[in-house]
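> My questions concern the predicted model and sequence given below.
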Amino acid sequence: MEKDQEDIYRNYLSVVVLYREACDNFLEDLHGTLGVFGELGDEYAFVEQRTRALQTTCEELLQEQDRLTHLADALAERLAYFNHLEPIAKLFNSPGDDICLRPEFIGMLQTLDECIEYMQQHVSYRDSELYLMRFRQCMTRGMTLIKMYAVSTIKAVGYEIVYSLVQKTNDTSTNFGKQTNLFYVKFRAIAPTIKTLTGQLEKRCQGHKEYQALYQDILSAYFQTRQQLLSPVISRKIQQLGPSGGELAQNGCAYMMTLCSDEFNLFYNMFPSGEEDLYAYLDELTSYLYDHLRPRIIHENRIETLSELCGIFQVYIMQDDYQTGDEREGGHRLMFGNLIRNVLEDAQGKLVFRAQSFIHQDIQSYHPKPEDFELSKSIEASLLQMSELTDDTPHVTRRWYPALQNTLWILSKLYRCVQTGVFEDLAQEAVSLCSESLKRASDIITNTKSALDGQLFLIKHLLVLKEQLAPFEAELVHTGKELSFFPTTGALSSLQQNRSFFFNPNTLIGLAQSGMPRIVEISLDSRREVNFKLKDVCEEFITDCVSTAVDPLTVFMIKLSTMRPVGESSPDENGSPRAKTLSQEDVQSTVEQFKESAEERIRFVLRKLREYVNDYKMEQILIRPIELNILENYKNFYHTVTTESNGGKISTLDEPLPSVEYMSMWISQWKEEQSP
């Protein structure tokens, strides 16, 4: 039993020993592994150290590579501008006349611009000034190539057109319109190419006079070629226009406006700028019409023809202000009015000269004839006058006085045909002279017929003048200067009143200072002058009519004023005693005479008004003040008689006088019976 027990311990011991040996082996392996790991860590640290060193070295190499790459790129970029010189010079020096038509030509010009700008910005670079000079030489060469091609092409097209015209000279089927179209078709065919090239030249002209000279050479060649083509055609066409006068001007302006419009559009189809040179060229073309019209204008003496010419020319000038956007080509528009302004000025100058002569001969110096004062009693003749005023001849009717008729006619021919200031001066002069002529004619009628006829004649024609001046939108005011001697006369009058100071030196010095004549401004308004004259003659007319109508009342009031009141009677110059009172019969007789005189006078005035004025409204305007003044005189008569009949200079009235209201109704009643 003990043996079995010992076997158990021995077995246990052997197992423990076995485990211990296994643990010792494990520990030994563990120490070996630790040693291996230690060696591995050392080797890893060594490798890591070398890797980091390699990484640092690579990064430095990459940075150096980047630096060198950037340096190379920068050098290549800078050298690229220098390297452009050779291919550009090679292209521009190539043989041939159509170098500028190559696709790369315009690109080369843009590259040249960049190279020149770069060289100007980097003048410190080596040989930059040399390269800048050579680049500019290449640019000048390129611009010269454009100029040579454009000039040769334009002239070649011109020669081709001339050759075509020579071949078609004997061809009767080729009309004028087809020949004219030939001048534009071939030029429009080359227009896109020419405009592209001239655009390249024109945008480089600023700051470069040599390029501007090249561009001007192209324009000169173009205008010279076009003028050589068109001059014979224009001359022949102008010779085929109307004989003279308005027809020639109308047709000539229409033809030249069409031609100039076509030339204007063709120019801007070929060139980007050059408006000043274009208008100089168009002015040369219109000079053919001007040279044809000017001698006819100088020798033309008919005012209506000159007025018609001015109207025609001004229509074209005013069209420049009313052109719409559709009429513009590429932002430009033709100002045709500026091209014919010199013709208009010649026509206006001759029109003003003839108008001045007409005003002095036919208005100021007009001598009236007996038939000028004859009245037409038909209303139709008066209406006919209004429609005939604008005819070519001013003497179309005798309803109005010829001087007035001439004034309105010349104003109608000058209105809107000359400058506003010139028209106002001439109109003011014509209206003033017309007013004076009417006044002289009125005085003649007063001497030959009666004062009433003279006044009505003047009223009628001043009314016509005033009404006919209304449509003229102008101030008929003349402003000028004149020498006033009022200070001189005032100083001399003062010196004459104080003769004691005559030999005083201070007085003479004061006279020299304050007595010098002065220049003063004067202003003459013809409209106001007409209104004042019309007002004065109307007041004079009303006063004369009233004085004649109330003459019995005036005689009665004078007679009454010469009488003395009761108790103060005294003999008159013949020694006869004055009457103390006036009887009722005297008063009644005066009233009857007044009614008869007023009715007769107003009837007569109404008849005269219808003969001269023939205007119901104006008739009422003149008759109404006459009626009121007559009633006012009768009112004074009525109150005087009423007052004096109560123990005064008039005996007591058995029957009352007609009242003022009765007289007013009586006048109105029979006046209405006279109404037409």
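Great, that's in hand. Model, not experiment: these values are computed from the prediction.

> Could you use CA atoms for every contact and neighbour count after this?
Fine.

> Now do the buried residues in the helix or strand hosting residue 599.
In this assignment (DSSP states H and E), residue 599 forms part of helix 584-612. Using 16 or more other Cα atoms under 10 Å as the test for burial, helix 584-612 gives 584, 587-588, 590-591, 593-595, 597-599, 601-602, 605-606, 608-612.

> burial measure for residue 408, as a count.
Per other Cα atoms under 10 Å, the neighbour tally for residue 408 reads 23.

> Excluding chain neighbours, what is closest to it?
Once flanking residues are discounted, residue 408 sits nearest to residue 468: 7.3 Å by Cα to Cα, 6 or more residues apart in numbering.

> Skip ahead from the strand or helix carrying that neighbour and say which helix or strand is next.
According to DSSP H and E, residue 468 maps onto helix 451-469. As assigned by DSSP H and E, the chain's next helix or strand after helix 451-469 is strand 477-484.

> What helices and strands are in contact with that following strand?
helix 420-448, strand 518-525 (3 or more Cα pairs under 8 Å, 6 or more residues apart in numbering; DSSP states H and E).

> Adding distance to residue 399 and mean neighbour count as columns, could you present these in TSV?
Below are the helices and strands packed on strand 477-484 laid out as TSV (distance: least, Cα to Cα, whole Å; neighbours: other Cα atoms under 10 Å):
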stretch	distance to residue 399	mean neighbour count
helix 420-448	14	20
strand 518-525	27	13
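
> put this beside the first:
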Amino acid sequence: MYEDSSWYSFVPELQHQQPASGPRSSGHRRKQSLLQQPNNPADAADAAKPLPPLFEDKEDSNWPPEPTLSRRVKSYSDLYDLIKTQLSSHAPGKKRKRKRSARSWEALAFPGSVTVSLPAEEDGFDDAVDKELLRASQQEYLLYHDELAMTERHLGTLIADTNSALKTLESLCQSFRAVDEQTSSFQVQCDGLLTEKTRLEALAESVGRDLQYYTYLDSATRRLTAPGAGRLVEGGSFAEILSTLDSCIEFMTQHSSYRDAESYLARYQALLTKALHLLEVGFVNHLNKVSAEISRQIAATQSESARHALAYGRFEEMVLESYSLIPNLQTVVRNAYDQDGQPSSALNADIYANTAINLFHSYWAARERDLKTVFQHDLDVLRAEAKESIETASRNFVKQCFERSYNEASLFKSIFSIDAHYSAEPNSAFAALKSQRAVLTGANVAPIATNLQLVLQSSDLETICNLVGWISHEYLLPEYEEDNETPFAGRCRELAARLLAEHLWTFTDAFFEAEIAKSITKAVMPPDAFQIGPVTNGDAASNAFPPIKRALELLVLFDQSMPKERCQRNSPVIFKIIKESIASVQRAEARIRSVTTTSTSKTNAGYSNTDPDLFTVKNLLLLKNELLTLEIGDVRGAGGAGAGAGADGASVSSRVWDAVLHRPQDLIGGLLSSFGNLGYGLGAYMPSIPGSSLWAGTPGGVVGAGQGGDSNDAGEQLDGLLRQSIVAFTRRWAGLLNEARGVVAGKLGGKNVGKVERELDEMLERVFGGQPEVVGKLKEAIQIEAEAFVRAAGEKRIHVTRV
């Protein structure tokens, strides 16, 4: 109410009042009064009357001096004097100093004090005029005084009201404080009642929540056993039923101590099985309806594109047109498996997995009926093309099957909402799909392998190796990075890896073993096959033993068709090739040695020009060199321990011959010390021989080298036989040279040295034609061995003479 400004609206406006105008008296020069005239018309009329003249001293007047006319100056100096004179004449006089105490403010005085302070009136002044003048001069200040007085009254009223309100509030506070003190015990009781109420509400809610797991049994039983319960699988409430049943089964499992929990658990599981069975029946009926239409349309057309569109595009469209059946189906499958087909860890996952497997079987049975015509057509095309080129027909069939498998996997994913990739888990969706043998499921490759093996069964080993190598290079060794791999390329890579690892590699190994037995183990050699002829066309293997030639071809063929990891680590095929090749060389050497020993004619059956040791060295060196060229360093059987694969040839050779050079005092060691340098200059014919302890365990050099050892390590056996043959060859020809030179005791004047050397040169040139380094190193090793034998014989004679 104090903000209302209407209480001072009666104050008159005093701004910009014009002073009363009137003629100025000639005898009175006082200015017009600036005070406001009264609002009363009568007072205004009185105020309009002229005031009597006031007598003032002239010297106190503020009027300017009267102007005077100065005389005209004649020069600049006169002008200066004139200005000085004028300034001195017009300079104001000194004013009288008035005391501050004498100064009075008559206009601000109240009426009572004005009369006292004003000077005595002179004769001739009107008393009414004087009062009027005083009232006019004090009017503005009186108004301000009234306003201040009114404000003071209002402020006093406000202070009084505030004091009254404070007293009332204080009284209320005291009343409330008294009530609070009196009701504290009541408040404690109320708090206890509220706490009890909250506990009872929580208990009632818990009981009600637990009770709903019991009460749902009747509702679920009625819905799932009703005559029209089969229609539930096509509605949106079916997923809610499954979810509720899962919750009830989980509750009963977790609270097995509750009353009748086991009974309710069994009944809920039975209801869940019933619901899933309804889903199976509904899905099978839907599939049969779609399959009947699709199979009829596929059989009626002869166009490949039309069959593809019907088998995949139209089939998917018709299957997905099923209201909520397919979403309910996907819910069941996802309760059993995750998106990648891995088994779920949920409580009822085994029940859902059993239903999912039944759904898969029903689906693939329908697909097999629909695609029977398509598959038969593909097989007919494969057989027809195989009559012209088995390899081309097989490649086209693999490409077609991979594409069809990708389409089947995409269709399966759109229907069942999972993408089953390879998994070793026996309970995964991959394991369930892999068991299907009749139709491609996107996860199984058995139909591809079965049809390929039927066609390849009548082909040769080279064709099979070409197909296997093509699959490896086409799908397993992509030129792009895995980050940029398309889904189709990823699916083909997975299918190719499984097709090779699970079927074709085993199939190829069987062909290799059959070829090894045919061309190496059981090969029948004519007599001229044991003779080493001259090298032709610079090919070092041109004069090799025929089984060794075939072994080299098989090694190259196996390496080209298989990945390096399979060739370098305990490959049974590589082991069998090396093992059977060594056995064939040993049989040939024994035959050559026996024929040469028992023969009376040096021209018998072509064996006379064949040195058995050099025959073995030649063929085993070719075999060993091929292993190192192909970087095959571990040649062990199934029971052998794994070894490092593909060692560097130069470093291994250095270790071998350094170990030999550490035995210079040994005769055999001295011989092989000179022969050790042979490993650096023989090139492809003297490969490095693994094993740092080359002659360890064989006293006197290499006596018994190649005997014993690990029977499952074909590489070690090859190295031992190679060492043994080299030592035997160099020792025997060193003895022949010494005999021809007549340095052997009791055999003075033997054969012509030139004839023996010429025979050795011809033999080495025939065996190692076009390789002068090999020939030179062998001759150098023989010469060093002969000199070592002479030195040993001389030391023996000196010892006998001294004795």
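Noted; the coordinates are in hand. Remember, it's a predicted structure, so these values are computed and weren't measured experimentally.

> Which stretches in the stretch 251-400 of structure 2 count as helices?
261-300, 304-308, 315-320, 325-336, 349-370, 372-386, 390-416 (DSSP state H, counting those that start in this stretch).

> As a markdown table, those with distance to residue 481 of structure 2 would be great.
Shown next, in a markdown table, are the helices of the stretch 251-400 of structure 2 (distance: least, Cα to Cα, whole Å):
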| stretch | distance to residue 481 of structure 2 |
| --- | --- |
| helix 261-300 | 39 |
| helix 304-308 | 31 |
| helix 315-320 | 32 |
| helix 325-336 | 32 |
| helix 349-370 | 34 |
| helix 372-386 | 33 |
| helix 390-416 | 20 |
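
> Among those, which comes closest to residue 654 of structure 2?
Nearest of the helices of the stretch 251-400 of structure 2 to residue 654 of structure 2, taken as Cα to Cα: helix 390-416 at 45.0 Å.

> Distance from the chain centre to the closest one, please.
Distance of helix 390-416 of structure 2 from the chain centroid (Cα atoms, centre = their mean, to the nearest Å) equals 28 Å.

> Give me the longest helix you can find in structure 1.
In structure 1, taking DSSP state H as the definition, the longest helix is helix 2-83.

> and the helix or strand following that one, which residues are buried?
Counting by DSSP H and E, the next helix or strand C-terminal to helix 2-83 of structure 1 is helix 85-92. Across helix 85-92 of structure 1, burial judged by 16+ other Cα under 10 Å covers 85, 88-89, 91-92.

> How about stretch 360-377 of structure 2?
360-364, 366-368, 370-371, 374-375.

> and residue 418 of structure 1, that one's in a strand?
No - with DSSP: H, G, I helix; E, B strand; the rest coil as the criterion, residue 418 of structure 1 is assigned coil and is not in a strand.

> Residue 346 is in contact with that one, correct?
No - with contact taken as Cα atoms under 8 Å, residue 418 of structure 1 and residue 346 are classed as non-touching, separated by 10.9 Å.

> Give me the more crowded residue out of those two.
More crowded of residue 418 of structure 1 and residue 346, by other Cα under 10 Å: residue 418, with 22 against 18.

> which residues touch that one?
Residue 418 of structure 1 makes contact with 310, 348, 352, according to Cα atoms under 8 Å, 6 or more residues apart in numbering.

> mind running it again at 10 Å?
For residue 418 of structure 1, the contacting residues are 307, 310-311, 314, 344-345, 347-349, 351-352, 424, by Cα atoms under 10 Å, 6 or more residues apart in numbering.

> re the thing from before, residue 409 of structure 1: which of the helices and strands packed on strand 477-484 of structure 1 is closest?
Judging these by Cα to Cα, what sits closest to residue 409 of structure 1 is helix 420-448, at 10.7 Å.

> centre of the chain versus that closest one, how much separation?
Computed by Cα atoms, centre = their mean, the chain-centroid distance of helix 420-448 of structure 1 equals 32 Å.
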